[in-house]
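Participant: From the sequence below, what's the structure:
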Amino acid sequence: MTEIHSTAIVEDGAILEPGVKIGPFCIVGKDVRIGKNTVLQSHVVVEGITEIGENNTIYSFVSIGKASQDLKYKGEPTKTIIGDNNSIREFVTIHRGTDDRWETRIGSNNLLMAYVHVAHDVIVGDNCILANGVTLAGHVTVDDFAIIGGLTPVHQFCRIGSYSMTGGGSAINQDICPFVMAEGNKAVIRGLNTVGLRRKGFTEEDRSNLKKAYRIIFRNGNPLKDALVELENEFPEDKNIKYLVEFIKTSNRGITR
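Facilitator: I've put the predicted structure just below:
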């Protein structure tokens, strides 16, 4: 059964699946669907066309699905979609999409710490950590297992690669490659995320190949296009190198060096 506190407002049309708990002074709009066992603790506002999956914990004063701050947004019926098993801490704001991607999407098993802002048309993958005060501008993409340090602004249209880690207080205005550490204002690459890769179960061979790839891209001084050709020739079957190469080839804003 669902539990709805007497002070909460759940509009007609909202769908609450079994086990949902709606705490004091929460507001849930008519076009919202909330999955099994998700908890809204108190003073949470969820509106717009919003789908929230199962087993999420959403802490006090979170706002989900409100209209974009993009001045071009004219009220189009865009969406906010959130997966399962996320922890969304106090004062997080997550805005609905615009007519670009038509949705803002957050995957599963993520931790969004206090005061994180997720702007319109952002895509966050699975198993990511966004520390306190991270600000994702519109159209940002954060790939799986990325960690972004506190008080870090990410410029619109940037992409943050999987298994990367950025230091707190960095300013990111170009893409962060997978598997690396970046830090600074503005951010620069500091090295391979060796400890993080080991903790996530990357084999010694995986890490060795990525170290070679890191040197070829960031340390040997070769033109980037030549470095990518070298990687494709030397590691034709390595799935991590393939992802890294494709990430760089498809970068729209250029990569952080």
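Participant: from here on, contacts and neighbour counts on C-alpha atoms
Facilitator: Will do.
Participant: What residues does the residue nearest the centre of the chain make contact with?
Facilitator: With distances taken as Cα atoms, centre = their mean, the residue of the chain nearest its centroid is V124 (2.7 Å). Neighbour list for V124: R105, I106, G107, T141, V142, D143, D144 [criterion: Cα atoms under 8 Å, 6 or more residues apart in numbering].
Participant: Return the subset of those lying in strands.
Facilitator: Judged by DSSP state E, strands contain the following of those: R105, I106, T141, V142.
Participant: Correct me if wrong: V28 contacts I9.
Facilitator: Yes - using Cα atoms under 8 Å, V28 makes contact with I9 at a distance of 6.3 Å.
Participant: Counting neighbours around each, name which of the two comes out higher.
Facilitator: Set V28 next to I9 and count neighbours by other Cα atoms under 10 Å: V28 wins out with 27 against 17.
Participant: OK, contacts around the more buried one?
Facilitator: Neighbouring residues of V28 by Cα under 8 Å, 6+ apart: I9, V10, E11, A14, V45, V46, E47.
Participant: 10 Å instead, please
Facilitator: 8-16, 22, 34, 40, 44-48, 50, 64 (Cα atoms under 10 Å, 6 or more residues apart in numbering).
Participant: measure it to V20 for me?
Facilitator: V28 sits 12 Å away from V20, going by Cα to Cα, to the nearest Å.
Participant: Another sequence for comparison is provided below:
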Amino acid sequence: MKTIKGKIGKNCKIGEGVIIDENVVIGDNCIIEPYAVITGHTEIGDNNHIFSHAVVGSIPQDLKYKGEKTKLIIGNNNKIREFTLINPGTEGGGGVTKIGDNNLLMGYVHIAHDVIIGNNCILANAATLAGHVILEDYVVIGGMTPIHQFVKIGEHAMIGGASAVAQDIPPYCLAEGNRAKLRGLNLTGLRRRFSDRKIIDEIKKAYKELFESGKPLKEVAKKLLDSENQYVKHLAEFVLNSKRGIPYDRKV
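Facilitator: Next up, the predicted model:
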């Protein structure tokens, strides 16, 4: 038996036992597998596949939440696997949890309130994002990895499995450990994205200047802002704007 009260788009397939509450809007060509629950003020785009027993849009696990109207917005072409839990935003955090396009959330992933996820991200089994976390595009999070609240992870960064991330991870970097630290660049991800080797070489050079030269981090980052390479410039801006700090081994 299904309970469908929300607005459903064209050509959607809804499995047995699915619950879709009245304030839910789902786009076209979506597949909702048996016993998934979609609730709250949730907007879901086209071509999404939500697997069995996922719970999407249930109230935030935040004691400050008092029932105010907040949103969960999910884009297009996402895969949300079994037993994933995704919460909407809170009034104090901006009111919205937002997930972009083409993301894969594997089984038992948790996305807490006020999280922002970009496009083409992969979160492996049981990855856990606390409130207010931001993931830029093409981020990969290994399985069993918790991300501390208010952490920001830059584009094309990769976090090793069973790590614990308490500080910001810059774009293009590889981090792992408990607590996670930078271990170098995510070269595999960069080679998949950029066919121009010169771009990768310039990012490598910037990484060494920032994290291996022993020079003051923000001083180096300010100089790199003048780079003509947009990716190097983004890396420098990320470092300068970090609020939780960058976890790297400082060389004296």
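Participant: so which of the ones in strands among the contacts of V124 of structure 1 comes closest to D238 of structure 1?
Facilitator: V142 (22.1 Å; Cα to Cα).
Participant: so the closest one touches M165, yeah?
Facilitator: No - applying Cα atoms under 10 Å as the test, V142 of structure 1 and M165 come out as separate, 11.2 Å apart.
Participant: For those two, list the residues in contact with both.
Facilitator: Common neighbours of V142 of structure 1 and M165 (Cα under 10 Å, 6+ apart) are I148, I176.
Participant: And D70 of structure 1, what's its match in structure 2?
Facilitator: With TM-score structural alignment as the criterion, D70 of structure 1 lines up with D62 in structure 2.
Participant: and its match, how many neighbours?
Facilitator: By other Cα under 10 Å, 13 other residues sit near D62 of structure 2.
Participant: still on that earlier bit, now for V28 and V20 of structure 1: what residues contact both?
Facilitator: I34, L40.
Participant: so who does A14 of structure 1 touch?
Facilitator: Residues in contact with A14 of structure 1 (Cα under 10 Å, 6+ apart) are V28, G29, K30, D31, V32, R33, I34, E47, I49, T50.
Participant: cool, and V229 of structure 1?
Facilitator: The neighbours of V229 of structure 1, taking Cα under 10 Å, 6+ apart as the test, are V245.
Participant: Give me the three-state assignment for it.
Facilitator: helix (DSSP: H, G, I helix; E, B strand; the rest coil).
Participant: Would you mind measuring from it to T38 of structure 1?
Facilitator: V229 of structure 1 sits 47 Å away from T38 of structure 1, going by Cα to Cα.
Participant: Also V154 of structure 1?
Facilitator: Distance from V154 of structure 1 to T38 of structure 1, by Cα to Cα: 29 Å.
Participant: Just give me the neighbour total for the equivalent of Y207 of structure 2 over in structure 1.
Facilitator: Taking TM-score structural alignment, the alignment pairs Y207 of structure 2 with Y214 from structure 1. Y214 of structure 1 has 21 neighbouring residues, counting by other Cα under 10 Å.
Participant: The match of D70 of structure 1 reaches T90, doesn't it?
Facilitator: Yes - if you go by Cα under 10 Å, D62 of structure 2 and T90 touch, sitting 8.2 Å apart.
Participant: Just confirm A162 of structure 2 is within a helix.
Facilitator: No - under three-state DSSP, A162 of structure 2 sits outside any helix and is assigned coil.
Participant: neighbours around it, how many?
Facilitator: 18.
Participant: Translate it into the numbering of structure 1.
Facilitator: Checking TM-score structural alignment: A162 of structure 2 goes with G169.
Participant: Distance check, that match against H139 of structure 1.
Facilitator: To H139 of structure 1, G169 of structure 1 is 21 Å away according to Cα to Cα.
Participant: What of N110 of structure 1?
Facilitator: Taking Cα to Cα as the measure, N110 of structure 1 falls 18 Å from H139 of structure 1.
Participant: And A146 of structure 1, by the same measure?
Facilitator: Here A146 of structure 1 is placed at a distance of 16 Å from H139 of structure 1 (Cα to Cα).
Participant: For the two, indicate the residue with more neighbours.
Facilitator: More crowded of A146 of structure 1 and H139, by other Cα under 10 Å: A146, with 26 against 23.
Participant: From the contact counts, what lies against the helix ranked longest in structure 2?
Facilitator: Identified as the longest helix of structure 2 according to DSSP state H is helix 197-211. Other helices and strands packing on helix 197-211 of structure 2, by 3 or more Cα pairs under 10 Å, 6 or more residues apart in numbering; DSSP states H and E, are strand 173-177, strand 180-185, helix 187-193, helix 217-224, helix 230-241.
Participant: residues touching the spatially closest residue to M1 of structure 2 that is not a sequence neighbour, list them.
Facilitator: Of all residues not flanking M1 of structure 2 in the chain, G17 sits nearest, at 5.0 Å (Cα to Cα, 6 or more residues apart in numbering). Listed by Cα under 10 Å, 6+ apart, the contact set of G17 of structure 2 reads M1, K2, T3, I4, E33, P34, Y35, A36, V37, S52, H53.
Participant: aligned partner of S251 of structure 1 in structure 2?
Facilitator: By TM-score structural alignment, S251 of structure 1 lines up with S242.
Participant: residues touching the closest residue to its match other than its chain neighbours, list them.
Facilitator: Leaving out its chain neighbours, the residue that sits closest to S242 of structure 2 by Cα to Cα, 6+ apart is D168, at 6.6 Å. D168 of structure 2 makes contact with 133-134, 147-148, 150-154, 180-181, 238-239, 241-247 under the criterion Cα under 10 Å, 6+ apart.
Participant: And R183 of structure 2, by the same measure?
Facilitator: R183 of structure 2 sits next to I159, G160, C173, L174, A175, E176, G177, P247, Y248, D249 when contact means Cα under 10 Å, 6+ apart.
Participant: on that earlier part again, does the residue in structure 1 that the residue nearest to M1 of structure 2 lines up against sit in a helix or strand, and which one?
Facilitator: When structure 1 is aligned by TM-score structural alignment, G17 of structure 2 is paired with F25. F25 of structure 1 belongs to no helix or strand when assigned by DSSP states H and E.
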